[in-house]
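Engineer: Mind looking at a prediction? Sequence and model below.
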Amino acid sequence: MRTIYLNGHFVPETEGKVSVFDRGFLFADAVYEVVSVLYGKLVDFDGHVQRLARSLGEIGIIGAPDADDWLAICRELVARNNLKEGMIYWQVTRGSPEDRDFVFPPADTLPTVLAFTQSRTLADNPLAQRGIRVITMPDLRWGRADIKTTQLLYASLMKNEAIARGADDAWMERNGWITEGSAQNAHIITHAGVLITHPLNREILHGITRASVLPLVAQRIEERPFSVSEAEQAAEAFVSSASGFVMPVVQINGQKIGNGQPGSATVQLRRAYIDWARRTAI
């Protein structure tokens, strides 16, 4: 049985309990992070813990574990669950007041702190061999996509709609411009060999994997919005995320990208990122 961490204690998953008045449950008043694990080590830990601190600060949740505590929690979860490859999710809510109220609870209300593992194949993910198919859908999320909150309903609806329509996932667009995927940053490579990626602003999550991947790119990089039509006509496309690393995209809205197979530059970039992750994991 899986061991989880909840509010200072390591317990079996069946014993983890949270109040029905927890604001994460009632309002999605919570933020989260996910850290990949390779060979029992944490990938890009510093980037994830820093982004969590930023997300907490943006919505004013205080009292969460600091970086050293998170490191200890993650290593203990890895050991207790014998996790060799997969992810660790961290989630922090504003806590459990005595009753439901739109007004924040008193400042001394303790946050709810949860962490749990998921075993999953990451480095040898078979999806990377064939690439994924995406469709574009309107980006109807709230205006602070840069905060990694647990408000994931629209992303979940999009992904399920994409699957129902024969694709693997969705890319969101605003006024014809791609923002990002349901849980990934989106990138294209033009026929001139230029990698284009959306700039960091409030419209997208500031991806930790994105930040580590871009220095490994051999092509020229342009951080700018790109259109749906530009994506459909690209030479290559891919997404980056903590759980997918660098994942080739081979079809957009039914249009083959390149020859419909993972592009060579994307395949090389995935290998480079996995090599980097293995060298730097802690």
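Structural biologist: Received the coordinates, thanks. Numbering: from 1, shown residues only.

Engineer: make it CA atoms for all contacts and neighbour counts henceforth
Structural biologist: Will do.

Engineer: now the helices for the stretch 1-150 of the chain?
Structural biologist: Ranges of helices in the stretch 1-150 of the chain, per DSSP state H, counting those that start in this stretch, are 23-27, 45-59, 67-80, 127-130.

Engineer: Which one, of those helices, ends up nearest to residue 174?
Structural biologist: Closest to residue 174 of the helices of the stretch 1-150 of the chain, according to Cα to Cα: helix 45-59, at 23.3 Å.

Engineer: tell me what that closest one is packed against?
Structural biologist: Judged by 3 or more Cα pairs under 8 Å, 6 or more residues apart in numbering; DSSP states H and E, helix 45-59 is in contact with strand 30-38, helix 67-80, helix 208-213.

Engineer: For it, list every residue counted as buried.
Structural biologist: For helix 45-59, a neighbour-count test (16 or more other Cα atoms under 10 Å) marks 45, 48-49, 51-53, 55-56 as buried.

Engineer: Check it against this one:
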Amino acid sequence: MVQSDQANGRAELGAFLRSRRARLRPEDTGLRTFGERRRVPGLRREELAQLAGVSVDYYVRFEQGRAANVSDAVVGAVAAALRLDGTETGHLHRLVRTASGASRAPGAAPAPAAPAAQRVRPGLMNLLASMPGTPAFIVGRRTDILAWNPLFARLITDFSALPEARRNKAWLVFLHEETRGRFVNWETKARDLVGYLRLDRGRHPQDPDFARLVAELSEHSVEFRRLWELQEVREKTHGGYHLRHPEAGEFTLAYESLSLPDDPDQTLIMYTAEPGSPSEAALRILAASTLDPATVLTGAPA
């Protein structure tokens, strides 16, 4: 299992670095090409090695996950040469650790072979129940939807009618027609979601359920396969989406994501509307038609 995880980690590392090299042109980095024709886009390995200040042989081994005792300084130099942002740099550090067989940070507790099922604390359930006018939910690993309030279900879909295995944001956005239809700019939502899913995959390389989810989505969705191959990683803490609902029409909601301090793999997400806007009026229409707004539903009781 360890060898398999390490081999998968090396493949992930190589694919990520190749995708980041491909998006940079030599002229963007100050390198001169003298008008030569290139068979593939982006930086060559030797050019990236030059920018990072390492030998070509070392960078080749680095990209293949075969370099021993890679320092944070080297990872930082490669990240800087590739012009990675903070989220991408953190992802690169995790991939390097996994590829080297050290998939956890120094001093951290060993990761379990199979991560335990996530549970939502009663206090958080009460918090969701206290916001009947705000669509809110708690998302866990793999974008599993762990708990939600009735207004969020009214906004997206009746999660309680779905098998627990289908209460997953990625599965719903790509393979559930009702949920997919809620997002006017579906491509933006899909790209954000895949970027977050890949980021989360890097955090949990030993979780077998991740591989099963990615395999299922890849098999049934051409769009997911295309976006997954882009190797993008995104940390979405806030933003907004243009939504549509058969009862309230089209409207725009902003969202805020708050990671829980006692379990960073759980995130509380809340949707809000601009005060006094048509979007707020649309949200009120949905809230008024939501039955028993004090009820909170969950697929994983504490």
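Structural biologist: Received it, and whenever you're ready, just let me know what you need. Bear in mind the structure is a predicted one, so any value in this text is a computation, not a measurement.

Engineer: Let me see the TM-score of these two.
Structural biologist: Remark: TM-score between the superposed chains equals 0.25 [TM-score structural alignment, normalised by the length of structure 1]; 125 aligned residues with a Cα RMSD of 6.8 Å.

Engineer: Let me have the buried residues of helix 45-59 of structure 1 in JSON lines, extended by distance to residue 239 of structure 1.
Structural biologist: Converted to JSON lines, the buried residues of helix 45-59 of structure 1 look like this (distance: Cα to Cα, whole Å):
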{"residue": "45", "distance to residue 239 of structure 1": "20"}
{"residue": "48", "distance to residue 239 of structure 1": "18"}
{"residue": "49", "distance to residue 239 of structure 1": "22"}
{"residue": "51", "distance to residue 239 of structure 1": "19"}
{"residue": "52", "distance to residue 239 of structure 1": "21"}
{"residue": "53", "distance to residue 239 of structure 1": "24"}
{"residue": "55", "distance to residue 239 of structure 1": "22"}
{"residue": "56", "distance to residue 239 of structure 1": "26"}
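
Engineer: Wait, residue 186 of structure 2 touches residue 180, no?
Structural biologist: Yes: here residue 186 of structure 2 reaches residue 180: they are 6.9 Å apart, a contact under Cα atoms under 8 Å.

Engineer: list the buried ones in the lengthiest strand in structure 2?
Structural biologist: Determined from DSSP state E, the single longest strand within structure 2 is strand 249-260. Residues of strand 249-260 of structure 2 classed as buried by neighbour count (16+ other Cα under 10 Å): 250-253, 255-257, 259.

Engineer: Please apply the same query to stretch 90-102 of structure 2.
Structural biologist: Neighbour counts over stretch 90-102 of structure 2 (16+ other Cα under 10 Å) mark 90-101 as buried.

Engineer: Out of the residues you listed, which sit inside helices?
Structural biologist: Counted as lying in helices by DSSP state H, out of the buried residues of stretch 90-102 of structure 2, are 90-99.

Engineer: possible to save these as JSON lines with distance to residue 17 of structure 2?
Structural biologist: Formatted as JSON lines, those follow (distance: Cα to Cα, whole Å):
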{"residue": "90", "distance to residue 17 of structure 2": "13"}
{"residue": "91", "distance to residue 17 of structure 2": "11"}
{"residue": "92", "distance to residue 17 of structure 2": "8"}
{"residue": "93", "distance to residue 17 of structure 2": "12"}
{"residue": "94", "distance to residue 17 of structure 2": "13"}
{"residue": "95", "distance to residue 17 of structure 2": "10"}
{"residue": "96", "distance to residue 17 of structure 2": "11"}
{"residue": "97", "distance to residue 17 of structure 2": "14"}
{"residue": "98", "distance to residue 17 of structure 2": "14"}
{"residue": "99", "distance to residue 17 of structure 2": "13"}
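
Engineer: if we can go back for a sec, closest one of the buried residues of strand 249-260 of structure 2 to residue 228 of structure 2?
Structural biologist: The closest of the buried residues of strand 249-260 of structure 2, once distances to residue 228 of structure 2 are taken by Cα to Cα, is residue 257, at 22.7 Å.

Engineer: Wait, the closest one touches residue 238, no?
Structural biologist: Yes: between residue 257 of structure 2 and residue 238 there is a contact under Cα under 8 Å: 5.9 Å.

Engineer: how about the helices of structure 2, start to end?
Structural biologist: Using DSSP H, helices in structure 2 cover 2-22, 45-52, 56-63, 72-81, 86-99, 122-129, 150-155, 169-175, 177-181, 186-203, 208-220, 222-228, 278-288.
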